[in-house]
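[1] My questions are about this predicted structure, shown below with the sequence.
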Amino acid sequence: MTTLLLARHGLTHLTGPVLAGWTPDLHLSEAGRAQAEALAVRLGPLELDAIVSSPLDRCLETAGAVAAGRETEVVTDERFGECRYGDWTGRPIAELAKDPLWRVVQSHPSAVTFPGGESLAAVQHRAVAAVREWNERLGPRGVYLVCSHGDVIKAIVADAMGLHLDQFQRITADPASLTAIRYTPLRPFVLRLNDLGGEVTGLRPPEEPQEGAEEKGGGQNLTESDAAVGGGAGTT
């Protein structure tokens, strides 16, 4: 029952109007630093078994704010790095929206390979492989944070929800937002999506099985992988 917390980096001066990609020396703006500090405060009550970051500065700075005052240090994993947009890197979004490839990115992203860059399918493959590896490393009670980028987070969420990559544009990951996915032996559960507020203590799984978790109901032995039919009572 490993719990993955996905945080998108805070704002930079390019976020929004420009496709930043792997633009070097791109740091958080003043607003982005404030977002990172607010995220750190939100996550303060939650013990984290690992803090993992994309190697890009804007993610390292966001993850660093969360790590401040903790014994857990930030480690980098390039597989959580931004999509390599190739020739699109550093170009204004308004300009890219006129490119014929833009419509393919919007409607059929699984078919897209950016000129001089990588495919969105490859981005999803490397990111999901990294999640699987970290889940195995940290074990079934692990709770860890990954600070990454919008398209990478959306690709991981699409996989967790069993969606084809062509549907990942229906998912949103705002700057400094938090998405939580709990991985069980049978299926992942998306606990939070693009969350910008609220307490987080309930995101750590219980040390002991919940009352009734091993009771039989309807001829079926209920486990941590079972969905709550009817919605359940939540974590509070």
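    Done, it's in. Residues are numbered from 1 along each chain as shown.
[2] can we go C-alpha only for contacts and neighbour counts from here?
    Will do.
[3] gap between the closest residue to residue 126 other than its chain neighbours and residue 195?
    Counting by C-alpha to C-alpha, 6 or more residues apart in numbering, residue 79 is the residue found nearest to residue 126 once chain neighbours are left out, at 5.5 Å. Remark: distance between residue 79 and residue 195 (C-alpha to C-alpha, to the nearest Å) = 23 Å.
[4] Same question for residue 80.
    From residue 80 over to residue 195 the distance is 20 Å, taken as C-alpha to C-alpha.
[5] Which one of the two is surrounded by more residues?
    Per other C-alpha atoms under 10 Å, whichever of residue 80 and residue 195 has more neighbours is residue 80, with 28 against 15.
[6] dropping in the other structure now:
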Amino acid sequence: MTTLLLVRHGRTALTGPVLAGWTPGLGLDDRGRAQARDLAERLAGTPLAAVVSSPLDRCLQTAEAVAARTGTEKIEVDERFGEVRYGDWTGRPLKELAEEPLWRVVQEHPSAVVFPGERGEALADAQRRAVAAVRDWNARIAAEHGPDALYLVCSHGDIIKAVVADALGLHLDQFQRIQADPASLTAVRYTETRPFLVRLNDTGGETASLLPKPPGDAPGREGDAAVGGGA
């Protein structure tokens, strides 16, 4: 039952008004650094088998704060957790993009979207690479640290939403119903049969309940009926 902690990077100067994408050299702003510190403090003492990050600066800086507070010696970088490649949309204001015909497709039929330009990526391809990375890391972490290990991936809003949609068995066209705020924590527990979404877009809750349960403490004991019904 490997548990994946998905963290979105803290805020940057472009978060909100601009589609940052793979804009180089974009780090956290003052608020983003504070968010990263607060998240790291919440995770202090959490035994992370690995901290994995998108290669983009804003994720690396967030991951570094977590690694320092949790005593994780090394940050692993996996480009598959990098932001969607928005092509010619990169760096453009969202207000301006909302006037583009493709914007409505992004909102209503994202599985059909390929972002414009030579380096534009299909959202479906971005989901596939991120989910493949999760599967690879689940297998690696379980093999090296046992099936109850936790590990953390610091990534981006659309990537996190796409991974969560896969975990919930949702079509990519439903992923816009999911929210991932800056420095939020989302937890997915993967089992042999199916994933369980344990926490979503958490920006202030405790983290002790994310740790492996003691032996003999069966899943679902706290009112989580596994096959419908239950008191």
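    That came through fine. Bear in mind the structure is a predicted one, so any value in this text is a computation, not a measurement.
[7] rewinding a little: quick one: secondary structure of the residue nearest to residue 126 of structure 1?
    helix (DSSP: H, G, I helix; E, B strand; the rest coil).
[8] show me what contacts it?
    The contact partners of residue 79 of structure 1, by C-alpha atoms under 8 Å, 6 or more residues apart in numbering, come to 54, 123, 126, 127, 130.
[9] cool, residue 24 of structure 2 as well?
    Contacts of residue 24 of structure 2 by C-alpha under 8 Å, 6+ apart are 56, 57.
[10] What residue in structure 1 is paired with it?
    Under the alignment (TM-score structural alignment), residue 24 of structure 2 maps onto residue 24 of structure 1.
[11] Could you measure from the equivalent of residue 118 of structure 1 over in structure 2 over to residue 128 of structure 2?
    Residue 118 of structure 1 maps onto residue 121 of structure 2 when the alignment is built from TM-score structural alignment. Look at residue 121 of structure 2 and residue 128 of structure 2: by C-alpha to C-alpha, they are 12 Å apart.
[12] Which residue ranges of structure 2 form helices?
    Under the criterion DSSP state H, structure 2 contains helices at 30-43, 57-70, 94-97, 101-108, 123-145, 157-167.
[13] For the longest strand seen in structure 2, buried residues please.
    As assigned by DSSP state E, the longest strand anywhere in structure 2 is strand 195-202. Neighbour counts over strand 195-202 of structure 2 (16 or more other C-alpha atoms under 10 Å) mark 195, 196, 197, 199, 200, 201, 202 as buried.
[14] ok, now stretch 65-74 of structure 1?
    The neighbour-count check on stretch 65-74 of structure 1 (16+ other C-alpha under 10 Å) flags 65, 66, 67, 73, 74 as buried.
[15] how about the nearest residue to the second one, chain neighbours excluded?
    Which is residue 66 of structure 1. Using C-alpha to C-alpha, 6+ apart, the closest residue to residue 66 of structure 1 is residue 40 (4.2 Å).
[16] what's around that neighbour, how many residues?
    Neighbour tally, residue 40 of structure 1, other C-alpha under 10 Å: 20.
[17] what's the spacing between it and residue 73 of structure 1?
    For residue 40 of structure 1, the distance to residue 73 of structure 1 equals 14 Å [C-alpha to C-alpha].
[18] Check the contact lists of these two and give me the overlap.
    Common contact partners of residue 40 of structure 1 and residue 73 (C-alpha under 8 Å, 6+ apart): residue 67.
[19] outside of stretch 56-68 of structure 2, which residues touch it?
    Contacts with stretch 56-68 of structure 2, where a contact means C-alpha under 8 Å, 6+ apart, come from 8-10, 12, 22, 24-28, 33, 36-37, 39-41, 43-44, 51-54, 73-75, 82, 154-156, 183.
[20] Which members of those residues are positioned in strands?
    Among these, the members falling in strands (DSSP E) are 8, 51, 52, 53, 75, 154, 155.
[21] Residue 184 of structure 2 -> structure 1?
    Aligned counterpart of residue 184 of structure 2 in structure 1: residue 177 (TM-score structural alignment).
[22] wait, that match sits on residue 192?
    No: using C-alpha atoms under 8 Å, residue 177 of structure 1 is not in contact with residue 192; the gap is 9.8 Å.
[23] and the gap between residue 151 of structure 2 and residue 84 of structure 2?
    Separation of residue 151 of structure 2 from residue 84 of structure 2 (C-alpha to C-alpha): 22 Å.
[24] close enough to count as contact, residue 201 of structure 1 and residue 45?
    Yes: assessed by C-alpha under 8 Å, residue 201 of structure 1 is found in contact with residue 45 at 6.4 Å.
[25] and those two? which has more neighbours close in?
    Just comparing residue 201 of structure 1 and residue 45: by other C-alpha under 10 Å the higher neighbour count belongs to residue 201, 15 against 11.
[26] residues contacting that one?
    Here residue 201 of structure 1 is in contact with 45, 46 (C-alpha under 8 Å, 6+ apart).
[27] ditto for residue 15 of structure 1
    Applying C-alpha under 8 Å, 6+ apart, we find residue 15 of structure 1 in contact with no residue.
[28] Would you mind measuring from it to residue 36 of structure 1?
    15 Å.
[29] Of residue 151 and residue 84 of structure 2, give the one with the bigger neighbour count.
    Ranked by neighbour count (other C-alpha under 10 Å), residue 151 of structure 2 and residue 84 place residue 84 first, with 25 against 20.
[30] Leaving out the residues flanking it, which one is nearest to the more buried one?
    Once flanking residues are discounted, residue 84 of structure 2 sits nearest to residue 126: 5.9 Å by C-alpha to C-alpha, 6+ apart.
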